[in-house]
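Peer 1: Below are the sequence and a predicted model for it; my questions follow.
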Amino acid sequence: MNPRVRRVKIVCTLGPACAGEDSLRALIRAGMDVARINLSHGSHAGHLRMLRDLRRAARAESKPVAVLADLQGPRVRVGDLVGGAIDLMPGAIIRLVGDGRVGDASTLPVSVPSLPAQLREGDRVLLVDGTRTLRVLRQLKDATEAIVEIGGVVRSHQGINVPGCPLGIGATTPKDLDDLAFVIRHGVDYVALSFVSAPGDAIDLREKIRELSGRARVVVKFELAAAVAQMDEIVDSADDVMVARGDMGVELPIEEVPATQKRLIARCNARGKPVITATQMLQSMTEQPVPTRAEATDVVNSVLDGTDAVMLSGETAVGRHPVRVVETMARILCAAERLFVAGVNLGQHAPDATDAVAQAAVELARDLDARAILALTETGGTARRLSAHRPSVPVIAATPRQEIARSLALPWGIIPLVSLRRRTTGALASAAIDAARAAGLVDDGDRIVVTAGLPLGGAGSTNLLKVQTVGQPIF
């Protein structure tokens, strides 16, 4: 593989640790490709300040950076507790209620009123990321009785997971819809949907985005056991996928998470769907200046699994070393990519003309030892298909549209460039090659493979494939 360009992308969660244009420029220089806005925290005003700073920083660094807005979703939480916290003692009996009362040592309120009545004998109720466990004993008239199996302190508004229990609520809450209108109005590139339980959840969100005249792609987060049980159908419903190992590690037995990650990434690769691996990738660097050996190995294994991107959460949002952690991640990824075997068989993808041209371009670039593949793209579709085949060389995606360039910052191996719109294919290719040369991606004498569509400007019309030597006349 060409060692000059990192293929796996880095998603950074924004927060207080990287606030401000200068800090964001430093993250971009360190390797940030996608910026995540976590809508579970903060205000619209704060997010807008961060978004404006990010766009100024990206312009200053001359690098398209995508924005991923992560909706909170229907998170079940502990209600208000007396004094803000209670200490659950192992073996104690506690009643779960949904009527809004304030909880104490014998009563645990939950934020979803219907949940206690949906619980059945033997169900597990997991609190504080699975570190506190209740087991349901019986239904009472106005509550559900459970026994504390693993005790400890529980605080107001901490998360609750009930593996295998349908919540009976939609994937988007009123808060999510308000947040969605806000992020679409400000032109985010991706919207991540939390706590997906059925294929229709992604379809519904995509329709809501269209109703808002947005073009953001839908990222489905695999967190719930119900989603894992419908893996194929939900992957098919998504534009992109996230392996969200935090809640997944609570919903599933911990020993099943690594195999589930591998299965899910393989499904996405086979369908040509970009996939992000997330949660605790370099968690120790939230405090420490270097990661653990196990974390480095986890990142490498994710690359070898075939992930398009890895995500940093608290490490960049609230950590002590946000720039260092991105630099460290970039080094680990580059080292891992030297082990990666290029090429993916898209056996489950229905072939069409665009995909046939993409596959031919990938094979031609490999056989000719080309420096890069140059995709002249209006919508980004050709570049995505090229990325899905995992070529042995970088895909330089030249587009006249800023929003398309940003959205192409996520998929594996794509280098997005904004190029001027031209009237002829030759002029467009020449401008794109000049931009790639100026960016240091190609040099005179390099052999590249060019893909484009005729007539220019049409979506899904890729039908041209040409071998070109940089510096020689085009067409």
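Peer 2: Happy to help now that I have it.
Peer 1: Please count neighbours and contacts with C-alpha atoms only from this point.
Peer 2: Fine.
Peer 1: Quick one: distance of stretch 118-125 to the chain centre.
Peer 2: Mean-position distance between stretch 118-125 and its chain equals 31 Å (C-alpha atoms, centre = their mean, to the nearest Å).
Peer 1: and if you look at stretch 192-202?
Peer 2: The chain centre lies 14 Å from the centre of stretch 192-202; the measure is C-alpha atoms, centre = their mean.
Peer 1: Report the separation between A383 and S284.
Peer 2: According to C-alpha to C-alpha, to the nearest Å, A383 and S284 sit 35 Å apart.
Peer 1: Show me which of these two is the more surrounded one.
Peer 2: Ranked by neighbour count (other C-alpha atoms under 10 Å), A383 and S284 place A383 first, with 29 against 17.
Peer 1: Use this one as the comparison:
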Amino acid sequence: MAMLWYTPGPESIGYEEEIIKAGATGVRLTFSYSTTSYQAERALLHRKIARDCGRDFAVVADIAGEKYRLGRFVGVPSIRVAAGEEFRLITGEVSDPKADRTLTVTTPTFFSGLESGDLITVGDGNTVLEVSLVSAGAASVVVTVNGTVNQSRGLTVQGDHFRPRCLTDKDLSDLRFVAKSDLFDNVALSFVADASDLRRAREILSSSALPVELTAKIETSAGVENAAEISKEADMVMAARGDLALAVPWVELPAAVTRIETAANETGTPWILATQLVEGLERFIIPTRAEICDLANWAHRGCAGVLLSYETAFGARPIDAVATVRSLLDRWSV
């Protein structure tokens, strides 16, 4: 049976049994949010429900990696911006962009990898900023597309020279917790850039009493470039299309996924697909025709499974999302 991992969230908490019975084979618990003790509770809950349902089930710890985010705004949650407007990015937690054209970035290391000419995508593509000048702990940027800048939104930089760290100090602590807890079957590492990230994680997980598999989330240009060596080291790879679609030119996303697929196939490593699989269920009784064909195509080509994120965490129909994807996987997986 093809893997179908789901992400719990406000819309699916309390429906774990229904989701497992609808066809989920695993749960992704993201360590980006909440505490390790809370994730342990969620892991125990899913293990019990799956056992009571008589289902094989994987509990996956999703390790966050280094996230770059804007700080909060004074007085407003967002601002409208127009092409040609100039702003200054600095390290900090709070800014008043309407008053002084300044935006804060909460992670100081963001600026160390930045270069003049870089394109910074705000959020999921609300707007794009072009870097005109970089200095110590700051950068000048120009808005390239009319749009909206929301406080606390993520920042993604295109190009393989820009590499968010796969393992921050928090991530290393989370990995040590996973190794001690014996509650997780799999660890998904974010922003894997090369095989060394996996070797470092595997060394920590080697102390676990139970075997823990490693899934490499490939979601940067560097990860795509090094997909072959990553596939050799990982137990499984994930084409994490959410961040990947922002890290590479959007028109190149299909090529990036295909390169991940090819690398995995050449090493015999299972690979899975993530992001925007059946979001059409928010508007229609079935997924969009494009979503149906997209998932069927990858499943028929040998994709080992999928990860549902928004559809089950925040979507209005989490159980339907799982059942729909299960039907497609059962029909088209080879």
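Peer 2: Received the coordinates, thanks. Note that the structure is predicted; figures quoted are calculated from it, not measured.
Peer 1: where does the TM-score land?
Peer 2: The TM-score (TM-score structural alignment, normalised by the length of the second structure) is 0.91; 330 aligned residues with a C-alpha RMSD of 2.2 Å.
Peer 1: R202 of the second structure versus the corresponding residue of the second structure for V300 of the first structure, what's the distance?
Peer 2: The equivalent of V300 of the first structure in the second structure is A296 (alignment by TM-score structural alignment). Note on A296 of the second structure: its distance to R202 of the second structure, by C-alpha to C-alpha, is 33 Å.
Peer 1: Do a quick rundown of the helices in the stretch 151-300 of the first structure.
Peer 2: Assigned by DSSP state H, counting those that start in this stretch, the stretch 151-300 of the first structure shows helices spanning 174-185, 199-211, 225-229, 231-237, 245-251, 257-271, 293-305.
Peer 1: and those helices as JSON lines, adding distance to R59 of the first structure?
Peer 2: Converted to JSON lines, those look like this (distance: least, C-alpha to C-alpha, whole Å):
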{"stretch": "helix 174-185", "distance to R59 of the first structure": "20"}
{"stretch": "helix 199-211", "distance to R59 of the first structure": "26"}
{"stretch": "helix 225-229", "distance to R59 of the first structure": "38"}
{"stretch": "helix 231-237", "distance to R59 of the first structure": "33"}
{"stretch": "helix 245-251", "distance to R59 of the first structure": "33"}
{"stretch": "helix 257-271", "distance to R59 of the first structure": "32"}
{"stretch": "helix 293-305", "distance to R59 of the first structure": "29"}
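Peer 1: Mean neighbour count, the ones you listed: which tops it?
Peer 2: helix 245-251 (a mean of 22; mean count of other C-alpha atoms under 10 Å).
Peer 1: now it: which residue numbers in the second structure?
Peer 2: Counting by TM-score structural alignment, helix 245-251 of the first structure sits on residues 241-247 of the second structure.
Peer 1: what does the strand with the most length in the second structure rub up against?
Peer 2: As assigned by DSSP state E, the longest strand anywhere in the second structure is strand 127-135. For strand 127-135 of the second structure, contacts defined as C-alpha atoms under 8 Å, 6 or more residues apart in numbering pick out 111, 114-122, 139-149.
Peer 1: one more time with 7 Å
Peer 2: Residues outside strand 127-135 of the second structure that contact it (C-alpha atoms under 7 Å, 6 or more residues apart in numbering): 115-122, 139-149.
Peer 1: Repeat that for stretch 296-312 of the first structure.
Peer 2: Here stretch 296-312 of the first structure makes contact (C-alpha under 7 Å, 6+ apart) with 8-13, 262, 265, 269, 274-279, 281, 332-333, 336-337, 340, 410-412.
Peer 1: can you tell me the distance between the two ends of it?
Peer 2: Stretch 296-312 of the first structure has its terminal residues 13 Å apart, counting by C-alpha to C-alpha.
Peer 1: quick one, what contacts the closest residue to R245 of the first structure other than its chain neighbours?
Peer 2: Of all residues not flanking R245 of the first structure in the chain, T279 sits nearest, at 5.6 Å (C-alpha to C-alpha, 6 or more residues apart in numbering). For T279 of the first structure, the contacting residues are 244-246, 311-313, by C-alpha under 7 Å, 6+ apart.
Peer 1: What's T279 of the first structure aligned with over in the second structure?
Peer 2: Under the alignment (TM-score structural alignment), T279 of the first structure pairs with T275 in the second structure.
Peer 1: any idea how far its match lies from D243 of the second structure?
Peer 2: As for T275 of the second structure, its distance to D243 of the second structure is 9 Å (criterion: C-alpha to C-alpha).
Peer 1: Could you do E11 of the second structure as well?
Peer 2: As judged by C-alpha to C-alpha, E11 of the second structure and D243 of the second structure stand 23 Å apart.
Peer 1: do the same with L281 of the second structure
Peer 2: Distance of L281 of the second structure to D243 of the second structure, computed by C-alpha to C-alpha: 22 Å.
Peer 1: now do E261 of the second structure
Peer 2: E261 of the second structure sits 17 Å away from D243 of the second structure, going by C-alpha to C-alpha.
Peer 1: Check the alignment and tell me where V59 of the second structure lands in the first structure.
Peer 2: Per TM-score structural alignment, V59 of the second structure is aligned with V67.
Peer 1: Right, I'll leave it there.
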